[in-house]
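1. Quick one, what's the 3D model for this:
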Amino acid sequence: MKPFDYVRAESPEEAVALVAGDPGARFLAGGTNLVDHLKLRVATPERLVDVSRLPLDRVEAYDDEHGRGLRIGANVRNSDLAAHPRVRAEYPAVSRALLSGASGQLRHQATTGGNLLQRTRCVYFQDVTTPCNKREPGSGCSAIGGYGRYQAVLGASESCVATHPSDLAVALAALDATVVVLGPEGERRLPLGELHRLPGDQPELDTTLAHGELIIAVELPEQAVAVRSTYLKARDRASYAFALASVAAGLVVEDGVVREVRLAWGGVAHKPWRAARAEAALLGRTLDEETVREAAEQELAAARVAEESAFKVPLVRNLTIHTLLTLAGEDR
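-> As a prediction, this is how the structure comes out:
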């Protein structure tokens, strides 16, 4: 592990100033992802700014000019968020996504903000002996033509086919979450769907955050579609495994017709994939297996697959059918 300096920030503003003014600095919270990368030498920061003790660890209601809902501090631990009574009752997809990730020990340590910013588990990204455009821009993508079971099938580029690993981010994307960010110029808000980015020709950039910007909270709007929501994940083993594909969905059906629907997919792209085409195809329709299949296939029309990742297309389609029919009480 490369030697580095360590500083414990006393306030969010101090943390931002310390990192923004130092290109070699990184934020450290729960460390469940970053510490692994330090050991592997995937990450070699010159300074770590510890934000884990900042007072950003509350889950509380908000009612302001932005609407009503639940505000989740960036330092709220995954286990605490999954067990929170309001999250379980009003945003069950969030609780179920958290409980499907990692292990109990890691969930006790991992934070809300850190979970959103974890980096890909692509085997080539984590192996410093192989070329990887995400780790070393311009070196090439070993995953293209290599081991492809975990490759993206949507939104990939010639530079990168890695997928985003977060379960929580998929649920938050489906439920229209907003990310509150503090930077050198002050506070700003952005939809969670605008936090992560597709690889394009700059796969080394996972998010749209500038260096030194710190996630301080996530806000979930109060909405009926969130109350009837869930998260379903397909993986190689029953626990402690990343998604081959996953579905976060929310649904409101009235008189047999879809009035509201939210749908996001994980394990298929460089970011949580909001299935907007499928949502639009479902609105105003009677919900049955064929309708959901057609909607999912419209979203998947743009899929580009390698031989090893081709299974993801029918997998995410069938997960979507099962998830939505289950939410509607019509699982077959």
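2. use CA for all of it now, contacts and neighbours both
-> Will do.
3. give me every residue that touches residue 68.
-> The neighbours of residue 68, taking CA atoms under 8 Å, 6 or more residues apart in numbering as the test, are 61-62, 221-222.
4. three-state assignment of it?
-> Judged by DSSP: H, G, I helix; E, B strand; the rest coil, the three-state class of residue 68 is strand.
5. Considering the contacts of residue 68, which possesses the most neighbours?
-> Neighbour counts for the contacts of residue 68 peak at residue 221, which has 21 neighbours (criterion: other CA atoms under 10 Å).
6. Is it in contact with residue 70, as I believe?
-> Yes. Using CA atoms under 8 Å, residue 221 is in contact with residue 70, at 6.6 Å.
7. Also this sequence, please, to line up against the first:
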Amino acid sequence: MESFQLKRADNVEQALKLSQAQSAGQQGDTSVRFLAGGTTLIDLMKLGVEHPAQVLDIHRLPLDNVESHAGGGVAIGAMVRNSDLANHPLIKTHYPVLSEALLSGASAQLRNMATTGGNLLQRTRCIYFRDATTSCNKREPGTGCSAIGGYNRNLAILGTSDHCIASNPSDMSVAMTALEATIHTQGSEGKRSFAIDDFYLLPGKTPQRETVLNPGELITHVTLPASAPGNRGVYLKLRDRASYEFALASAAVVALVASGRIERIRIALGGVGVRPWRTHEAEAALLGRAASDEAFRAAAAAAVQGARPQSQNAFKVELVQRCIRHALKLATQTA
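-> Sure thing, here's the model as predicted:
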């Protein structure tokens, strides 16, 4: 690990002031990194993937509350630990799909450290991104993508480009995508907010830029809209082993069924996309239809239109369809 300067901030204003002072005069990406739980950043620094000149410890920021907000819904502070969020009564009662997603991720020890903001910014587990001796456009733009034609079993089939096929590893973000979360930030341009579907960027020709965040911009909180009466949410994760493993394919489904027909449906996928993957095509195939296996099969087929499997992950095309169908069955079955 290379040497770096460590500073601490006690409030958002101080954190932004310190980060912007360090970023002044920098070209491109800033050399300051925010440290919350550290479950991703520290690993990448040890591996020589991240090289910050300054690490800004923000774990003391007062952003660790989960609260109901006016008009229904909930606000989740960026520093809320994954374990606390998964077990919070508001989340377990009104957003069980989010609780299930969080509890399916990592280990209990990591969930006790990892934060909401950090999870949203979790970096890919592509082995070439994490190996500084290999070519990776995400880590070092213009060097090529070793995963194309290399080991790509765990990587994306949706949203990929000729420059990057890395998959997004987050479970939490998949559930938040199905819940239509809004991400709130603060930076040099003031306060901003983004629908989660607009927060993540496709790799295109610039895979090194993963989100709309500007250098030194800080996630402050996330809001979830009020859960509609009768909504039912399910998170289903398929992986090589039962725990402490990233998804090969996952599906977050939030459904409202009335008189046997699907009145409202939201579906997001994990493990198969370069970002948490909202599948509007599958939703359109289901809306207004009877909750039946035939409808579920049509939706699953629609979800993988445009998939671009690689040499070792073509099995994900079928796997994610099975995941979608089973998640839909669980989310729409009568109590």
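8. which residue lines up with residue 173 of structure 2 in structure 1?
-> Under the alignment (TM-score structural alignment), residue 173 of structure 2 maps onto residue 169 of structure 1.
9. Ignoring the adjacent residues along the chain, who's closest to its match?
-> residue 116 (5.8 Å; CA to CA, 6 or more residues apart in numbering).
10. ok, the counterpart of residue 24 of structure 1 in structure 2 to residue 50 of structure 2 distance?
-> In structure 2, the residue paired with residue 24 of structure 1 is residue 31, using TM-score structural alignment. Distance of residue 31 of structure 2 to residue 50 of structure 2, given as CA to CA, to the nearest Å: 9 Å.
11. The helix or strand harbouring residue 319 of structure 2 vs structure 1, average distance?
-> Element membership of residue 319 of structure 2 [criterion: DSSP states H and E] is helix 315-332. Aligned to structure 1 and superposed, helix 315-332 of structure 2 gives a mean residue distance of 0.9 Å (mean CA distance after the TM-score superposition for structure 1).
12. Now do that helix: which elements does it pack against?
-> strand 232-238, strand 249-258, helix 293-303 (3 or more CA pairs under 8 Å, 6 or more residues apart in numbering; DSSP states H and E).
13. Against which helices or strands is the first one packed?
-> This points to strand 232-238 of structure 2. Using 3+ CA pairs under 8 Å, 6+ apart, strand 232-238 of structure 2 is in contact with helix 96-103, strand 249-258, helix 315-332.
14. got the buried residues for the following helix or strand past the shortest one?
-> Reading on from helix 96-103 of structure 2 to the C-terminus, the next helix or strand found by DSSP H and E is helix 108-111. Neighbour counts using 16 or more other CA atoms under 10 Å place 110-111 of helix 108-111 of structure 2 among the buried residues.
15. From the chain's centroid, how far away is the next helix or strand after helix 108-111 of structure 2?
-> Scanning forward in sequence from helix 108-111 of structure 2 by DSSP H and E, the next helix or strand is helix 116-120. Mean C-alpha position of helix 116-120 of structure 2 versus that of the full chain (CA atoms, centre = their mean, to the nearest Å) differs by 8 Å.
16. Which stretch of structure 1 is helix 116-120 of structure 2 matched to in the alignment?
-> The alignment places helix 116-120 of structure 2 over residues 112-116 of structure 1 (TM-score structural alignment).
17. could you measure the residue lying farthest from the centre of structure 1 against residue 122 of structure 1, distance?
-> Distance from the C-alpha centroid of structure 1 peaks at residue 255, with 33.2 Å (CA atoms, centre = their mean). Applying CA to CA, the value for residue 255 of structure 1 to residue 122 of structure 1 is 45 Å.
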